[in-house]
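Colleague: Test case, fold it:
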Amino acid sequence: MFTGLIETVGSITAITPLGDVTELTIRAPEIAPELRRGDSVAVSGACQTVTFIDASSFKVQMMPETLKRTKLGVLRTGSRVNLERAMRLDTRVDGHLVAGHVDGTATVTRVDELEQTKKIYFSAGAELLGEIVEKGSVTVDGVSLTVIDAEPDFFSVGVIPTTLADTTLGSLRAGDVVNIETDMIGKYVKKFVEAALGEKKEGGKMKNSLTWDKLSEYGWN
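Modeller: Down below sits the predicted model:
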C-alpha cells in the first residue's frame, strides 16, 4: 500500500529484456541504501518488487501485464520516474490509500499554466473516466491529487508548486501519457452498487442498470 506522496524522482539507467520479464534499473541514491530485496516500490504509480540493490540504484522486473496496463513499457533510458516506498502503518497516512495497481493510462490534452500552479487536463477511456468523480482522489503517475473536473470525456487536476518541483508532473506536456489509479474505495462502492442493481445479460455477465430513479428508490437523494 502507498499514499501517493512521492519521496524522490529516479531515472532509468537500463532496460533489459529477460524472457517474459523486463528488468528496469533505476538510479535513486536518496532511497536505494534503505531498500531491501523484496521491498515494494511504486514506480510512477505501479507497484514493483525490488530484486537488486546497490549504493545508488535498484532493479525491478516487470511482467507482460505491467507492460500492457501501464506506461512503463514505453520508458527509455534516461526517463524520469516518481518513486514511493510502501507506506508504514505506524505513521499518519497523508495523501490517500493507493494500491499501486494501475487501472490504465490517460493522455494529457492541455496544461493551463497559472501564476504558480498548473491545471492539467486528461483524456481517457470511458471505463476509467467512469471511476473518477469531482473532488475525489486520483493517482497520476503515482501522485495523489484531487480531481477538479470530472466530465464524460475528460478530467482535470490542479498541481501546487511543491508537487510541480518534486515530481515529474512539472514537465508534463500535451500528448504525454500517464499512469492512472482511480480511488480504491470508490471502485469497490461502484462495483457493489452495480452488482446489487445490475441485470444479467447473455453469458451471465452483469449489465449496468444503475440509474438516478433506482438510486432514489433505494433512498439516495
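
Colleague: going forward, measure contacts between C-alpha atoms and count neighbours the same way
Modeller: OK.

Colleague: Break down this protein into its helices, ranges please.
Modeller: For the chain, helices defined by DSSP state H occupy the ranges 64-69, 126-129, 161-166, 184-197, 212-217.

Colleague: nearest to Ala99, of these?
Modeller: Evaluated over the helices of the chain, closeness to Ala99 peaks at helix 184-197, with 7.4 Å, by C-alpha to C-alpha.

Colleague: quick revisit: make TSV from the helices of the chain and add distance to Val93 and mean neighbour count to it.
Modeller: TSV is the format used below for the helices of the chain (distance: least, C-alpha to C-alpha, whole Å; neighbours: other C-alpha atoms under 10 Å):
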stretch	distance to Val93	mean neighbour count
helix 64-69	26	14
helix 126-129	25	14
helix 161-166	18	14
helix 184-197	15	14
helix 212-217	32	11
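
Colleague: Please tabulate these in CSV, including the columns distance to Gly45.
Modeller: Below are those laid out as CSV (distance: least, C-alpha to C-alpha, whole Å):
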stretch, distance to Gly45
helix 64-69, 11
helix 126-129, 16
helix 161-166, 15
helix 184-197, 13
helix 212-217, 33
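
Colleague: compare with the first, here's sequence two:
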Amino acid sequence: MFSGIVEEAAKVVKLVKDKENLHITVSCSFADQLKIDQSVAHNGVCLTVVNLEEGQYTVTAILETLQKSNLGLLQEGDKVNLERSMRMEALLDGHIVQGHVDQTATCTSIEEVDGSWYFTFKYDPSLGNVTVEKGSITVNGVSLTVVNSKDDQFSVAIIPYTYAHTNFHEFKVGTVVNLEFDILGKYVTKLMKQYLGK
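Modeller: Here you go, the predicted model:
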C-alpha cells in the first residue's frame, strides 16, 4: 500500500533482460535502508527488492508488468519515481495507492502557467477506466488531482516542488506514463455495471 507521495526520483543504473523478465537496478539515497523482499513502487509499480549492493538495489519486472506499464521503455540513466510502502501509523498525505498500474497514457500537452505546469494525458477508454473532476489519479506513482476530466484524457496541475522532485521535469509530449485510477472509483464503476447489467 502506498500514498502516491514520491520520496525520490532515482537513477536507473543497470537493466538486464532475463528471458521475459527485466532486472532493474536503481541507485538511490535510501538503498542501504532497504531489505530483501521489501516492496518499493517504481513509477507507481509495486516491485520486490531481490538484491542489495552499496547504494543501490535490484527489482525484477515480469512480462505482464512490462506489458501494462512503462517500465519496459526504461533506459539506463532514466529517472524513476520511488516510494516505499506506507507504515500504518503514517499520515495519508496523498490517497490510497495499491501500486497496481491499470494502463499507460501518453502526454499530449505541457503548458507552463506562471510558475506551475499543466500536463495533459490521453489514454485508451476501452479498458473501462474513468476519471472525475477533482478526483484522484496516480501518474508515474505521483498522487494528483484531476482537472479537465474527459472520456479519454485529463489534465493535472504540477507545483514547482513536485516538478523538481519527481520525473515530471523529464516529460515531453509523447512521454508514456503509468496510470493507477482511484480504487474507490474502480469499485463504484464495477458495481454500477453489475447493477445496470452492462
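
Colleague: Can you calculate the TM-score here?
Modeller: Once superposed, the chains reach a TM-score of 0.97 (TM-score structural alignment, normalised by the length of the second structure), with 198 aligned residues with a C-alpha RMSD of 1.1 Å.

Colleague: about what we covered before: and Met206 of the first structure, which of the helices of the first structure is closest to it?
Modeller: Distance to Met206 of the first structure, taken as C-alpha to C-alpha, is lowest for helix 184-197 among the helices of the first structure, at 7.0 Å.

Colleague: quick one: that closest one to the second structure mean distance?
Modeller: On superposition with the second structure, the mean distance recorded for helix 184-197 of the first structure (mean C-alpha distance after the TM-score superposition for the first structure) is 0.9 Å.

Colleague: any idea how far that helix is from the chain center?
Modeller: When C-alpha coordinates are averaged (C-alpha atoms, centre = their mean, to the nearest Å), helix 184-197 of the first structure and its chain have centres 19 Å apart.

Colleague: Now do the strands in the first structure.
Modeller: All strands of the first structure, identified by DSSP state E, fall at 8-18, 21-27, 40-43, 46-53, 57-62, 80-85, 104-113, 118-123, 137-140, 143-150, 155-159, 177-182, 199-200, 206-207.

Colleague: so what secondary structure elements neighbour the third one?
Modeller: Translated: strand 40-43 of the first structure. Under the contact definition 3 or more C-alpha pairs under 8 Å, 6 or more residues apart in numbering; DSSP states H and E, strand 40-43 of the first structure sits against strand 46-53, strand 80-85.

Colleague: once aligned to the second structure, how far is the first one on average?
Modeller: Right, strand 46-53 of the first structure. Strand 46-53 of the first structure sits 0.5 Å off on average (mean C-alpha distance after the TM-score superposition for the first structure).

Colleague: what's that strand in contact with?
Modeller: For strand 46-53 of the first structure, the external contacting residues (C-alpha atoms under 8 Å, 6 or more residues apart in numbering) are 32-33, 35-42, 58-62, 66, 70, 99-102, 142, 179.
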